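In: Below is the structure, and that's it, no one-letter string:
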């Protein structure tokens, strides 16, 4: 037996576990790329309209910070795939991080890796299998995306480079996660560390892209996200940037293997700080325990939402002065669907933030499954704490945290917009656009609680439900789905705010649905075995 023994078996096991997750996510990414290309092609039929729109995008620093720069203002492909290249690359990185942690540190936390390791499995096999699956998935994603986008009518060479850019970003963050899981002891800490690094490199890329010609544009070259932008699909097609990613990946992979050989199983390179021998008086019940478990993650999410809210407020405040053509106005109206350009930006951005906040609700409520599988729920339930009270402690954090994220982003965006316009009344007006999204986001938490109540393993299906809602609600019009299908998504019932008319009935019904799903989950939990 050597250090790589059993790698093939672990690869097959990982593929079996992800046989639904990976195809669904890859299909979603491909569909988003194709719809982005198709939607923009019909919007800008002439070269002049493309140049005008690209000038608006490049002339708005906040948009450049969020999505990146268009390096060829005459290229329809560069304009069409700008949002997919910027935002999509971030999501590809997140998916790669989650998958690597899922098949390494999470398995170690649950004790399954120790059981597997007692067989004919080498020291390096789990990490090698995880990287093989994730890198393979990134390559398949890049190839399918390239073929699909090229089939939609964009140039083949640029489409291949676009797919390669997504693959490159995914590989880079898979290797970052491979090092992170060796440094810390828990899966939560590994994901948190990797996500923090993703935030740092995003800021580096944004700072470099928005710098003047004489400024520190070199900062973009310090970021894997910046490398993805520097592939410049449809605007030069720089294939050679892949060499940078491969060197970076090789170095981090070597570091990861070195660390996994030197650390103890179940431990991290960074030692954990021991807690107090007795609990604080504030730690008296399941809700306070749940808050203790989730507060770090919620703080990180909140910082991210506030930062994004400030950027949204900056984007909206600069739109009016930057509009120079009817085509550019039509593009932004397409994104938000409102007659007022500023309101269109806020409506579109808050719709995106609602989906991300729903992801927080799914992740937080799924902690119930992790606590049960790891056996940490048993000591709590052995006391006078009921199953419903224990489950609701995590559900309350998920619900309150989801609302907090949207309110924080809305308030930050409103304050920034109020400062730019000199109108303090804009704070409440912009905040309303975030508040109306809260009931729809709550539905996802209710879905996860309901699934967990039926069977613990079903809680992970919440991710598939979120993707389905996204496809039906946000992409339904582009896919020309029937209205009754799009109505399945809770996001399809949210009024467009600010600037629209609020009707109480849809929001009330969304709250009722979320409450009914949660109640159904608690009822089912009382009737099944725990553990």
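Out: Yep, it's here. Since this is a predicted model, take the numbers as computed values, not measurements.

In: okay, CA-based contacts and neighbour counts for the rest of this
Out: OK.

In: OK, contacts around the nearest residue to residue 219 once chain neighbours are set aside?
Out: Distance criterion Cα to Cα, 6 or more residues apart in numbering; nearest residue to residue 219, sequence neighbours excluded, is residue 208 at 4.7 Å. Listed by Cα atoms under 8 Å, 6 or more residues apart in numbering, the contact partners of residue 208 are 216-220.

In: before we move on, what about residue 98?
Out: Contacts for residue 98 were tallied using Cα under 8 Å, 6+ apart; they are residue 191.

In: One more pass at 10 Å, please.
Out: Residue 98 makes contact with 106, 134, 173-174, 177, 187, 190-191, 194-195, according to Cα atoms under 10 Å, 6 or more residues apart in numbering.

In: With residue 113 instead?
Out: By Cα under 10 Å, 6+ apart, residue 113 lies in contact with 103-107, 121, 126, 265-266.

In: returning to that earlier point: buried subset of the contacts of residue 208?
Out: 217, 219-220 (16 or more other Cα atoms under 10 Å).

In: circling back to that earlier point, look up how far residue 113 lies from the residue nearest to residue 219.
Out: Shown here: residue 208 relative to residue 113, a distance of 41 Å by Cα to Cα, to the nearest Å.

In: check contacts around residue 289.
Out: Neighbouring residues of residue 289 by Cα under 10 Å, 6+ apart: 282-283, 380, 390, 393-394.

In: The same query, at a cut-off of 6 Å, please.
Out: Residues counted as contacts of residue 289 (Cα atoms under 6 Å, 6 or more residues apart in numbering): none.

In: In terms of helix, strand or coil, where does it fall?
Out: Assigned by DSSP: H, G, I helix; E, B strand; the rest coil, the conformation of residue 289 is helix.

In: Out of the contacts of residue 113, which two are the most distant from each other?
Out: The most widely separated members of the contacts of residue 113, counting by Cα to Cα, are 106 and 121 (17.4 Å).

In: quick revisit: quick check: ChimeraX command selecting the buried ones in the contacts of residue 113.
Out: Entered in ChimeraX, the line below selects the buried ones among the contacts of residue 113, by 16+ other Cα under 10 Å:
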select :103,104,105,106,107,121,126,266
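
In: Which positions in stretch 521-531 come out as buried?
Out: Using 16+ other Cα under 10 Å as the test for burial, stretch 521-531 gives 521-525, 530.

In: I meant stretch 472-485, not that one.
Out: Within stretch 472-485, the residues that count as buried by 16+ other Cα under 10 Å are 472-476.

In: Over to that stretch now: how far is its first residue from its last?
Out: End-to-end distance for stretch 472-485, by Cα to Cα: 6 Å.

In: Let's check: the centremost residue of the protein is which one?
Out: In the chain, the centroid-proximal residue (Cα atoms, centre = their mean) is residue 91; its distance is 5.0 Å.

In: what about that one, distance to residue 232?
Out: Distance from residue 91 to residue 232, counting by Cα to Cα: 19 Å.

In: here's the one I want to compare it with:
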């Protein structure tokens, strides 16, 4: 029997399973990138504004780390790509990582691959189908990005080159994830390996771009950003990620033949024969299962805060001659430029924290679907205690991540500016968003309680909050629509004064949603709806 027999059927199965996930991923990535690119078009309309922007970011290590090599910044297209590079590259890479692991290692861990292999299905068919689906999705994203930038009035050659680069990046990290899925027998570990490779790639690219060394050429991210759309427009660097993807795909196929179904190449270390006292409670169990992800979320957000916070000292130079961009920051001039900048970056970082909150709440659904919740509830633990135990860890983790974010931004600002006067302000401004994050977490919990299959809608809401917060003014979104976002209602400190009434209302809304979550879980069977 051919090892690829049944690949077509598996492709159709994965497309069926991803009928919601794929459109959400593609729509969110393309929508946010295009909305950001559209907003930039009128901001740098004169050569003087573009020259001021280029002079500022070209000498800023923080800007280069976040956005890539400063190329063609004397053109609107070059500035546009410098602004959207982070969103496009990270979004496409994460989509490839999560979907590839979902259709390979996660399916094996759940035991479904073994059931399918009991029929007429080749050994390599699931892996091949996953790569076809995720690779196709990456190509669709690249094509839509290229056509969208072209439709915005940017040159066709540079737009399509950028889209091709993002497609190649997605294909490469699909192959990286396929190899990671062969190494370990747990989906979370495979995700960790693939995301670590993405982080290492971004770090090597950043090091090479800042120092002008060869480190960039050891990074898939560096390869795709070396095409320089709207500048030199080099197509040949795309051969590197394609060759890397081909080699990694062959490697994944060979590794698949060297292990049993459900097992990984690296054997799992046996745990202690006796459970610790921490595992005797639901919160302890939840914390044990999330401690690694919580640690890496905290590290990532703290580093992100350090990078963005260090850029605050340069924001006056960038914005003082550009009133449109200053208005986007919610400021008019002077010291308001700096406080407006910090208000904006804190909002963006807090939205990232909300991503952890939502994913942590969704672990409740995973506990049900994988059967672990039934084992816990078969003891004397009531449903409410099980639910509150997980949500308590989610809440504590959210507070920890907000603090890690605040400390990163505040420390960077203190080091760069030489003054710690804003330290307390920045920490307070970050924690002020806690009720807004709690509303999003409460919505995720309420959907889990009543209709867990609709839990993905929370990501749509969160994406809408991001667009409103980042581009609401430039896109002229009506105030009534913007105020639907709890993050928009929260005062953007330190530029705006604290409004305790809004905080109290958002807190009450979050509590009401948690009550709905409890009532919903009581009315349905575990693992149903």
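Out: Ah, there it is. Given the structure is predicted, the values throughout are model-derived calculations rather than measurements.

In: Fetch the TM-score of the aligned pair.
Out: Superposed pair, TM-score by TM-score structural alignment, normalised by the length of the second structure: 0.95. Supporting alignment: 525 aligned residues with a Cα RMSD of 1.8 Å.

In: circling back to that earlier point, can you classify the residue nearest to the centre of the first structure by secondary structure?
Out: Using three-state DSSP, the structure places residue 91 of the first structure in helix.

In: how close does it sit to residue 508 of the first structure?
Out: For residue 91 of the first structure, the distance to residue 508 of the first structure - Cα to Cα - is 31 Å.

In: With residue 491 of the first structure instead?
Out: The gap separating residue 491 of the first structure from residue 508 of the first structure is 14 Å, by Cα to Cα.

In: Who has more neighbours out of those two?
Out: Comparing residue 491 of the first structure with residue 508 by other Cα atoms under 10 Å, the one with more neighbours is residue 491, at 24 against 12.

In: now the helices: where do they sit in the stretch 51-200 of the second structure?
Out: Using DSSP state H, counting those that start in this stretch, the helices found in the stretch 51-200 of the second structure span residues 61-67, 76-103, 105-109, 112-117, 125-151, 156-183, 187-211.

In: now, of these, which is deepest in the fold?
Out: Here the criterion is mean neighbour count by mean count of other Cα atoms under 10 Å, and of those the winner is helix 156-183, at a mean of 27.

In: Distance from that helix to the middle of the chain?
Out: Put simply, helix 156-183 of the second structure sits 16 Å off its chain's centre (Cα atoms, centre = their mean, to the nearest Å).

In: next one: stretch 43-50 of the second structure to chain centre, how far?
Out: Here the centre of stretch 43-50 of the second structure is set off from its chain's centre by 31 Å, with Cα atoms, centre = their mean.

In: now do the same end-to-end measure for it.
Out: 9 Å.

In: same question, stretch 250-270 of the second structure
Out: One end of stretch 250-270 of the second structure to the other measures 31 Å (Cα to Cα).

In: so where in the first structure does that stretch end up aligned?
Out: Stretch 250-270 of the second structure corresponds to residues 254-274 in the first structure, going by TM-score structural alignment.

In: Just the residues contacting that stretch, thanks.
Out: Taking Cα under 6 Å, 6+ apart as the rule, stretch 254-274 of the first structure contacts 178-179, 182-185.

In: Ok, stretch 184-199 of the second structure next?
Out: Outside stretch 184-199 of the second structure, the residues that touch it by Cα under 6 Å, 6+ apart are 105-106, 177, 180-181, 263-264, 266.

In: Let me have the residues you listed in CSV, extended by distance to residue 353 of the second structure.
Out: As requested, those are exported to CSV (distance: Cα to Cα, whole Å):
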residue, distance to residue 353 of the second structure
105, 26
106, 24
177, 24
180, 26
181, 27
263, 33
264, 31
266, 32
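
In: And for residue 407 of the second structure, the neighbour number?
Out: Per other Cα under 10 Å, the neighbour tally for residue 407 of the second structure reads 23.

In: Over to the one 4 residues further on?
Out: For residue 411 of the second structure, the number of neighbouring residues by other Cα under 10 Å comes to 21.

In: now swap in residue 275 of the first structure and tell me
Out: So residue 275 of the first structure, with other Cα under 10 Å, has 7 neighbours.

In: Would you check how far apart it and residue 340 of the first structure are?
Out: As judged by Cα to Cα, residue 275 of the first structure and residue 340 of the first structure stand 54 Å apart.

In: Next: residue 252 of the first structure.
Out: Plainly put, residue 252 of the first structure is 48 Å away from residue 340 of the first structure if you go by Cα to Cα.

In: quick one: which of these two has more around it?
Out: Under the criterion of other Cα under 10 Å, the comparison of residue 252 of the first structure against residue 340 puts residue 252 first, with 19 against 15.

In: list the contacts for the more buried one?
Out: Residue 252 of the first structure neighbours (Cα under 6 Å, 6+ apart): residue 175.

In: could you redo the last one with a cut-off of 7 Å?
Out: When contacts are counted by Cα atoms under 7 Å, 6 or more residues apart in numbering, residue 252 of the first structure touches 175-176, 179.

In: again, but for residue 520 of the first structure
Out: Contact partners of residue 520 of the first structure, counting by Cα under 7 Å, 6+ apart, are residue 450.

In: next one: the one 5 residues further on
Out: If you count contacts by Cα under 7 Å, 6+ apart, residue 525 of the first structure has them with 453-454.

In: For it, identify the helix or strand it belongs to.
Out: Element membership for residue 525 of the first structure, per DSSP states H and E: helix 504-527.

In: mean distance, that helix to its aligned residues in the second structure?
Out: For helix 504-527 of the first structure, the mean deviation from the second structure after alignment is 1.4 Å (mean Cα distance after the TM-score superposition for the first structure).

In: which bit of the second structure covers that helix?
Out: Under TM-score structural alignment, the match for helix 504-527 of the first structure is residues 500-523.

In: Quick one: distance of the matching stretch to the chain centre.
Out: 26 Å.

In: Ok, stretch 469-489 of the first structure next?
Out: 20 Å.

In: what does residue 106 of the first structure align to in the second structure?
Out: Using TM-score structural alignment, the partner of residue 106 of the first structure in the second structure is residue 106.

In: Can you show me the helices along the stretch 301-450 of the second structure?
Out: Going by DSSP H, counting those that start in this stretch, the stretch 301-450 of the second structure shows helices at 315-319, 323-328, 335-369, 372-377, 383-417, 423-431, 434-450.
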